[in-house]
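> Below is the structure, and that's it, no one-letter string:
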């Protein structure tokens, strides 16, 4: 008889692959939620319930998740997992795969402290398992209430949690760390939606426009140029704000003077984000080429809101390769020490 697998690891792997495939949130929650509930059972109860066929009597455990657990305990790869693994590969050309391998981390990711779906430690562990050296935690700032943006007090509390999680990684001898950060709203006047004191304590600051996306071009241009001049901002996130697919529908690009914005980024040595979310893929390639020609730096980020989405970096790498972005212009090809040194030059 085959030795038992880890059923909780199998359930979490299924959730990860569903997230990476951008499947419906309820489907992901079925597996990740079941793993969380089963992990709290007293020792031996998981096996006894599986043998008795009573797993589905537990809240949050359905027929499919129970079947996966039974198959795992029997030493078999669950059929559901096997099917996902068989279709999970990314078809990357050699250049794209090479750029992906050169990335040391991800500078834009969310946890359940704002509008992400998973705790900080789960996001961090997934990043570490992908081979990242670091993950910048960039939950939203307070005025984005729909995304449960962090007040100054909550952000202060989060910094303590990040320190504890990093201490745990260090205690395990893992060469990985969470870098502190925020996705701060760029407000109507170009100011940033958090206190200067807190922004100054963060490792990396991503600034994005989330409101008044239909502002007139001159207004939007002034707004972003002002933000790029702010010494606390390091990376300009999803600069056009467009949505090209997905559950939220589509949204047209914000209009602005791209040359003026990208020249400001060059002047202040800030990076333009190449956002890898399938519904964003922002900026469009035509603007990516403008930014490249003007000498901008870039950051290829996932904007992940779940662990499996951290594996979306290949989307951004493919766009960077298509537009001829050289490796030395991409800030997250730097190790953590060099990335922090670059960000520190903006203060």
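Alright, I've got the coordinates. The structure displayed is predicted, hence computed values, not measured ones.
> From now on I want contacts and neighbour counts done on CA atoms only, so please keep to that.
Fine.
> Name the nearest residue to residue 264, sequence neighbours excluded.
In this structure, residue 264 finds its nearest non-sequential neighbour in residue 225, 6.0 Å apart by CA to CA, 6 or more residues apart in numbering.
> hang on, the one you found packs against residue 261?
Yes. Using CA atoms under 8 Å, residue 225 is in contact with residue 261, at 5.5 Å.
> higher neighbour count, the two?
residue 261 (24 against 18; other CA atoms under 10 Å).
> in the helix or strand where the more buried one lies, what counts as buried?
Using DSSP states H and E, residue 261 maps to helix 258-267. Applying a neighbour-count criterion of 16 or more other CA atoms under 10 Å, one finds 258, 261-266 buried in helix 258-267.
> Point out the other helices and strands that it packs with.
Other helices and strands packing on helix 258-267, by 3 or more CA pairs under 8 Å, 6 or more residues apart in numbering; DSSP states H and E, are helix 217-229, strand 271-275, helix 285-294.
> buried sites along the longest one?
Along helix 217-229, the positions that meet the burial threshold by neighbour count (16+ other CA under 10 Å) are 219-229.
> Can you tell me, leaving aside adjacent residues, what's nearest to residue 50?
Nearest one to residue 50, counting by CA to CA, 6+ apart, is residue 70 at 5.9 Å.
> Could you list the buried residues of the longest strand along the chain?
Longest strand of the chain, by residue count under DSSP state E: strand 177-185. Neighbour counts over strand 177-185 (16+ other CA under 10 Å) mark 177-185 as buried.
> Report the angle between that strand and helix 217-229.
Per axes from the mean of the first three to the mean of the last three CA atoms, to 10 degrees, the angle that strand 177-185 makes with helix 217-229 is 150 degrees.
> got the buried residues for the helix or strand that strand 177-185 is followed by?
Counting by DSSP H and E, the next helix or strand C-terminal to strand 177-185 is helix 196-201. Using 16+ other CA under 10 Å as the test for burial, helix 196-201 gives residue 199.
> what does stretch 334-341 give?
Buried residues in stretch 334-341 (16+ other CA under 10 Å): 334, 336, 339.
> try stretch 122-134
123-128, 132-134.
> how about the strands in the chain?
105-109, 134-137, 177-185, 204-208, 235-236, 271-275, 297-301.
> next up, a second structure to put side by side with the first:
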């Protein structure tokens, strides 16, 4: 059951106080430079020798440590005194409430996420921080889906890097223990001809594959339709990511949706048991409402995903839950409400 990390009721230790600030800033899409200051401070504190933090706090010399600035020092000093910094209290008041109105019941029913990124591709945090925040927000499973090789601007993973990441994901999954599953995945590019931007051998090693179009988004409707239909019919594709590629707001500006025969694509999804992603990022809000209606009529499954590129963005699924509720998507047709065993059996049937 997914839920927002509970508001702070007792003072946190310095590292958790910094993480809480970063989480609140990320979930409301604060500037990456501001967020990075707090994430960097966490790394700095973790690297200090035992007792060094207390010594620096007592001496009033925190800001002499590389990576600690005025704002981060204030949060650390307050936490070290057993208090909550005004900076954190202000963020709790401003940014700690629900992100979306409506969909609360569905949001509470979500158990996992099929689309999230780490700093192995274009995400902002290490894999372990994404997992820790997932655990803290009540996820029972997550799928790591960093980008594939063609998306160089997003540091897409070569087969060699993906193999290294698979070993790390497997180790984390073993280490977390019962009650949480960490799945091996990828957001693989759909190439111009509908093939996938990773070798069949590597894709066969993954638990779940989300496939998305990232290039030639203005392709003519007929070839774009063939491209997408070929991809969703691929036996190794489980989820069709942000299907129109549109941008409706945000720092990257706006972008119109791609042209394709949505009815044909969604019918292929339904026939192939490929879920249609409801991408929860506010700048994407993809698919548009009318296409979700078409996918519903076609009998498609859905995945309410965060497309998180930072830990706090895992909470953005609240936006997708609100839309799905408003549009009448049945919860049992949303794979992110399923438990880990059901998801695993669906994604990789025997």
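Structure's in. What do you need? Bear in mind the structure is a predicted one, so any value in this text is a computation, not a measurement.
> Superposed, what's their TM-score?
After superposition, the two chains reach a TM-score (TM-score structural alignment, normalised by the length of structure 1) of 0.96; 340 aligned residues with a CA RMSD of 1.3 Å.
> picking up where we left off before, now render the helices and strands packed on helix 258-267 of structure 1 as JSON lines, adding distance to residue 104 of structure 1.
JSON lines is the format used below for these (distance: least, CA to CA, whole Å):
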{"stretch": "helix 217-229", "distance to residue 104 of structure 1": "24"}
{"stretch": "strand 271-275", "distance to residue 104 of structure 1": "15"}
{"stretch": "helix 285-294", "distance to residue 104 of structure 1": "21"}
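> Relative to residue 250 of structure 1, which of those is closest?
strand 271-275 (16.0 Å; CA to CA).
> Which residues outside the closest one are in contact with it?
234-239, 262, 265, 281-283, 291, 296-303, 316, 320, 331 (CA atoms under 8 Å, 6 or more residues apart in numbering).
> Next, the angle from it to helix 258-267.
Using the same axes, to 10 degrees: strand 271-275 of structure 1 against helix 258-267 is 120 degrees.
> Report the aligned residue range of structure 2 for strand 271-275 of structure 1.
Under TM-score structural alignment, strand 271-275 of structure 1 corresponds to residues 275-279 of structure 2.
> That stretch: average distance to aligned residues in structure 1?
Following superposition, stretch 275-279 of structure 2 is found to deviate from structure 1 by 0.2 Å on average (mean CA distance after the TM-score superposition for structure 1).
> Quickly check the buried residues of stretch 122-134 of structure 1 for the two that are furthest apart.
Maximum distance among the buried residues of stretch 122-134 of structure 1 (CA to CA): 13.2 Å, for 123 and 133.
> The helix holding residue 261 of structure 1 vs structure 2, mean deviation?
With mean CA distance after the TM-score superposition for structure 1, helix 258-267 of structure 1 averages 0.6 Å from its match.
> quick check: angle from that helix to helix 285-294?
Using the same axes, to 10 degrees: helix 258-267 of structure 1 against helix 285-294 is 40 degrees.
> how about residue 201 of structure 1, what's its partner in structure 2?
Checking with TM-score structural alignment, residue 201 of structure 1 has residue 205 as its match.
> Kindly report the same for residue 230 of structure 1.
With TM-score structural alignment as the criterion, residue 230 of structure 1 matches residue 234.
> just residue 20 of structure 1 next, same as before
Aligning on TM-score structural alignment places residue 20 of structure 1 opposite residue 27 in structure 2.
> Give me the number of neighbouring residues for that match.
20.
> Who are the contact partners of it?
Taking CA under 8 Å, 6+ apart, one finds 312-316 in contact with residue 27 of structure 2.
> one more time with 10 Å, if that's ok
Residue 27 of structure 2 is in contact with 4, 95-96, 99, 308, 310-316, counting by CA atoms under 10 Å, 6 or more residues apart in numbering.
> Could you tell me which of those remain contacts in structure 1?
Retained in structure 1: 96, 308, 310-316, out of those (criterion both residues aligned by TM-score structural alignment, their matches' CA atoms under 10 Å).
> Can you tell me which of those is nearest residue 174 of structure 2?
residue 311 (21.0 Å).
> count of neighbours near that closest one?
Counted with other CA under 10 Å, residue 311 of structure 2 comes out at 28.
> nearest residue to it other than its sequence neighbours?
Nearest to residue 311 of structure 2 is residue 130, by CA to CA, 6+ apart, at 5.2 Å.
> Residue in structure 1 paired with the one you found?
Under TM-score structural alignment, residue 130 of structure 2 pairs with residue 123 in structure 1.
> Do I have it right that that match meets residue 106?
No. The criterion here is CA atoms under 10 Å, and residue 123 of structure 1 misses it with residue 106 at 11.3 Å.
> Identify the residues contacting residue 35 of structure 1.
7-12, 15, 29, 60-61, 65, 69.
> Tell me the one among these nearest to residue 81 of structure 1.
residue 10 (7.3 Å).
> ok, the aligned partner of the closest one in structure 2 - contacts?
Here residue 10 of structure 1 is matched to residue 17 in structure 2, going by TM-score structural alignment. By CA under 10 Å, 6+ apart, the contact set of residue 17 of structure 2 is 8, 11, 23, 38, 42, 72, 75-76, 78-80, 84-85, 88.
> Among those, which ones are in helices?
23, 38, 42, 72, 75-76, 78-80, 88 (DSSP state H).
> And residue 250 of structure 1, what's its match in structure 2?
Match for residue 250 of structure 1 (TM-score structural alignment): residue 254.
> Tell me the spacing between that match and residue 223 of structure 2.
23 Å (CA to CA, to the nearest Å).
> And for residue 109 of structure 2?
38 Å.
> For the kept ones among the contacts of residue 27 of structure 2, which single residue is the most surrounded?
That'd be residue 314 among these, by other CA under 10 Å, with 30 neighbours.
> Could you pull up the contacting residues of it?
Per CA under 10 Å, 6+ apart, neighbours of residue 314 of structure 2: 2-4, 23, 26-27, 112-113, 115-116, 130, 133-134, 137, 139, 280-281, 305-308.
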